[in-house]
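**Student:** below is the sequence, then the predicted model.
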Amino acid sequence: MAYQEILFERKGSIAVLTLNRPDIRNALTDEGIIGEIEDACQVVQRDFSFSVLVLTGAGPAFSAGGNIKDMERKGGMFSGNPSEIRENYRRGIQRIPLALHRLDVPTIAAVNGPAIGAGCDLSCMCDIRIASDKARFGETFASLGLIPGDGGAFFLPRIVGFSKACELAFTCRIIDAHEALRIGLVTEVTPHEKLLERCMEIASEIARQPSATLRMTKRLFHFAQGKTLEETLELSASFQALCHHTPEHRTALEAFISRQNQNRRKE
């Protein structure tokens, strides 16, 4: 698929997906960008040589969320009667959280600027969020008389806790990168000019681990969110049994034993 709305690059085993509509602040509600994000996720999911996906935005914004001009003129996915708009959401922007949630490789959001509304939720769909010191976050749907229609009610409380998520959604307050770090919305804040470099460093650390193991680890962590301890232990035993029979496990064991033997000889 030839992409027009995003950039998609391979850097070794790391995939970099850049929202490439800076003219509309990387709004997410156009069918073109939705389809391309979904397709890129499927490419990464199918190709086991990928270990990590980094998601960022071109220009000064990460993503401003929905296209306000389309809302005002009731165009695009905001057109039609309530039943039609419901289907527009289900067949449109809601494909993005599903595509990212189904993606087994670890994902990193490199939040380069404002992440507002659906843009904030998009960052929350990733496993790790690293923020530029120019990043801003806002769960601002209520200020437009809307609710988070793209999965924000699922993702945000799981990251910052129920009460804090409610406060952000009810007040529509915009927070800066340092407050986002304090409440656990992001794991790190970096100088703006070093954001992508830092995210690639983290992605490279992750990519050093076996791809199959990374995929199972991520899936286990996601499954465990809604399971009891007994269910999680059962699933863990099943995944671990598979891991014990991978060539990567054998290679790692041999390397570990070799290092131990070398250390003993030095003693």
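**Tutor:** Arrived safely, thanks for sending.
**Student:** please make it C-alpha for all contacts and neighbour counts, starting now.
**Tutor:** Fine.
**Student:** for this structure, which helix is longest?
**Tutor:** Criterion DSSP state H: the longest helix present in the chain is helix 247-266.
**Student:** residues in contact with His244?
**Tutor:** The contact partners of His244, taken as CA atoms under 8 Å, 6 or more residues apart in numbering, are Arg250.
**Student:** ok, now Arg250?
**Tutor:** Contacts of Arg250 (CA under 8 Å, 6+ apart): His244.
**Student:** measure it to Phe256 for me?
**Tutor:** Using CA to CA, to the nearest Å, Arg250 is found at 10 Å from Phe256.
**Student:** which residues in the stretch 51-200 of the chain form strands?
**Tutor:** For the stretch 51-200 of the chain, the strands defined by DSSP state E, counting those that start in this stretch cover 52-57, 107-111, 114-116, 128-132, 136-138, 174-176, 188-190.
**Student:** include distance to Glu72 and mean neighbour count when you put the ones you listed into TSV, please.
**Tutor:** Listed next are the strands of the stretch 51-200 of the chain as TSV, based on distance: least, CA to CA, whole Å; neighbours: other CA atoms under 10 Å:
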stretch	distance to Glu72	mean neighbour count
strand 52-57	24	26
strand 107-111	27	27
strand 114-116	18	26
strand 128-132	31	26
strand 136-138	20	25
strand 174-176	22	17
strand 188-190	35	20
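**Student:** okay, pairing it with this:
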Amino acid sequence: MPNIIYEKIEGISKITINRPEVLNAVDDITLIELEKCLEDSKKDENIRSIIITGSGRAFCVGVDLKYVKSFLEKGEKFPYGDMLRKYFHRVILSIISLPKPVIASINGVVAGAGLGIAFACDYKIASNKARFVEAFINVGLVPDSGSVYFLLKSISLPKVMEFVTLGGEIDANEAFRLGLINKLVEHEKLEEETIQIAKKYAEMPTKAIGLTKKLIYYTYHKSLEEVLEYEAYLQEIAGSTEDHIEGLKAFLEKRKPVFKGK
């Protein structure tokens, strides 16, 4: 895959958007490749956690504007709606629904639809050189790829309004203070720290994590009564897994559990 580097190491898959010459801006081909990697990581029982990152000095800056320009030069209107529905939405929903932990390793600038990809991940670790940029308004567009949805789950409405309508930028320290990311590290330590987190997740009960993800996103929208019932439903599933039995035995035997993701 020319635009993606896909690696598997000791139960971890690493997906690197590899278009550093355009700050990892993406086109339809790149998004198709990204979705294929996510699907493969989902199906591979040996993969227990997933890392998404970018090469060079950016994580992802959204759609490649040169790709947009190529349509305009042909006298065609760029199909923003179709691009979102066919490609970006599929990637975002793949990350959310993937029954394994997905880690965003944010190595630099993240902008536009790249924000949606980063925020959709379950755990966000960022370099101190990371910058979060809402640039849609600067080119006469509205935020897409779920970025406003995720922002409103983390920070206040006034702050979101300011950020998206003034074309704002949030540095790594401010992002950590606001709760947009889980961990902030020195740039030189980002890869090492990311691998440590991925390894820790890879040792966890994978199926229970997948069910917990379902529960968290279900809880966003439902009443307490509905959530309580859904919890009971998911707990029945989690309670029948091998990892639950191992966890229970390990607790009673006062030892560290060895989870297999089953």
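**Tutor:** Sure, I can see it. Just so we're clear, the structure is a prediction, and the values are computed from it rather than from any experiment.
**Student:** can you give me the TM-score here?
**Tutor:** TM-score of the superposed chains, computed with TM-score structural alignment, normalised by the length of structure 2, equals 0.90; 255 aligned residues with a CA RMSD of 2.0 Å.
**Student:** which stretches in structure 1 count as helices?
**Tutor:** 31-46, 68-72, 82-91, 95-101, 118-124, 152-160, 162-171, 177-182, 195-207, 211-224, 229-243, 247-266.
**Student:** so which elements touch the fourth one?
**Tutor:** The helices and strands touching helix 95-101 of structure 1, judged by 3 or more CA pairs under 8 Å, 6 or more residues apart in numbering; DSSP states H and E, are helix 31-46.
**Student:** for the helix it packs on, give me the average deviation versus structure 2.
**Tutor:** Here the mean offset of helix 31-46 of structure 1 against structure 2 after fitting is 1.0 Å, by mean CA distance after the TM-score superposition for structure 1.
**Student:** name the residues of that helix that are buried.
**Tutor:** 33-41, 44-45 (16 or more other CA atoms under 10 Å).
**Student:** closest one to Leu100 of structure 1 out of the residues you listed, please.
**Tutor:** Of all the buried residues of helix 31-46 of structure 1, Leu100 of structure 1 sits closest to Cys41, with 6.6 Å by CA to CA.
**Student:** and the nearest residue to the closest one once chain neighbours are set aside, how far from Gly12 of structure 1?
**Tutor:** Excluding the flanking residues, the one nearest Cys41 of structure 1 by CA to CA, 6 or more residues apart in numbering is Ala99, at 6.2 Å. Distance of Ala99 of structure 1 to Gly12 of structure 1, given as CA to CA: 22 Å.
**Student:** and if you look at Phe48 of structure 1?
**Tutor:** Applying CA to CA, the value for Phe48 of structure 1 to Gly12 of structure 1 is 12 Å.
**Student:** do the same with Cys120 of structure 1
**Tutor:** Cys120 of structure 1 is 28 Å from Gly12 of structure 1, by CA to CA.
**Student:** same check, this time on Leu146 of structure 1
**Tutor:** 41 Å.
**Student:** ok, these two, which is more surrounded?
**Tutor:** Gly12 (12 against 9; other CA atoms under 10 Å).
**Student:** contacts only, for the counterpart of the more buried one in structure 2.
**Tutor:** By TM-score structural alignment, Gly12 of structure 1 lines up with Glu10 in structure 2. Counting by CA under 8 Å, 6+ apart, Glu10 of structure 2 touches Ile47.
**Student:** give me that answer again for 10 Å
**Tutor:** Glu10 of structure 2 is in contact with 46-49, 199, 202, counting by CA atoms under 10 Å, 6 or more residues apart in numbering.
**Student:** same question, Glu167 of structure 1
**Tutor:** Applying CA under 10 Å, 6+ apart, the residues contacting Glu167 of structure 1 are 139, 173.
**Student:** give me the aligned partner of it over in structure 2.
**Tutor:** Using TM-score structural alignment, Glu167 of structure 1 pairs with Glu162 in structure 2.
**Student:** check the gap between that match and Val139 of structure 2 for me.
**Tutor:** 16 Å.
**Student:** kindly report the same for Lys199 of structure 2.
**Tutor:** 40 Å.
**Student:** more crowded one of these two?
**Tutor:** Lys199 (18 against 8).
**Student:** which residue, neighbours along the chain excluded, lies closest to the more buried one?
**Tutor:** Nearest one to Lys199 of structure 2, counting by CA to CA, 6+ apart, is Ile12 at 7.2 Å.
**Student:** quick check, that neighbour in contact with Ile47.
**Tutor:** Yes: assessed by CA atoms under 10 Å, Ile12 of structure 2 is found in contact with Ile47 at 5.4 Å.
**Student:** what do the two both touch?
**Tutor:** Listed as contacting both Ile12 of structure 2 and Ile47 by CA under 10 Å, 6+ apart are 41, 202.
**Student:** got the contact list for the residue lying farthest from the centre of structure 2?
**Tutor:** Centroid-distance maximum for structure 2: Glu253 at 36.3 Å, with CA atoms, centre = their mean. Residues near Glu253 of structure 2 by CA under 10 Å, 6+ apart: Gly247.
**Student:** equivalent analysis for Gly146 of structure 2, please.
**Tutor:** Gly146 of structure 2 neighbours (CA under 10 Å, 6+ apart): 88-89, 92-93, 113, 115-117, 119-120.
**Student:** and with 8 Å instead?
**Tutor:** Taking CA under 8 Å, 6+ apart, one finds 92, 116 in contact with Gly146 of structure 2.
**Student:** what does it correspond to in structure 1?
**Tutor:** When structure 1 is aligned by TM-score structural alignment, Gly146 of structure 2 is paired with Gly151.
**Student:** alignment lookup: Pro191 of structure 1 to structure 2.
**Tutor:** Per TM-score structural alignment, Pro191 of structure 1 is aligned with Glu186.
**Student:** Glu254 of structure 1 too?
**Tutor:** Using TM-score structural alignment, Glu254 of structure 1 sits opposite Lys249 in structure 2.
**Student:** please work out how many residues are found near its match.
**Tutor:** 14.
**Student:** go on, Asn263 of structure 1?
**Tutor:** Burial of Asn263 of structure 1 is recorded as 10 neighbouring residues (other CA under 10 Å).
**Student:** aligned to it, what sits in structure 2?
**Tutor:** Checking TM-score structural alignment: Asn263 of structure 1 goes with nothing.
**Student:** do you know how far the corresponding residue of structure 2 for Ile116 of structure 1 is from Thr194 of structure 2?
**Tutor:** Residue pairing (TM-score structural alignment): Ile116 of structure 1 is matched to Ala111 of structure 2. Ala111 of structure 2 sits 21 Å away from Thr194 of structure 2, going by CA to CA.
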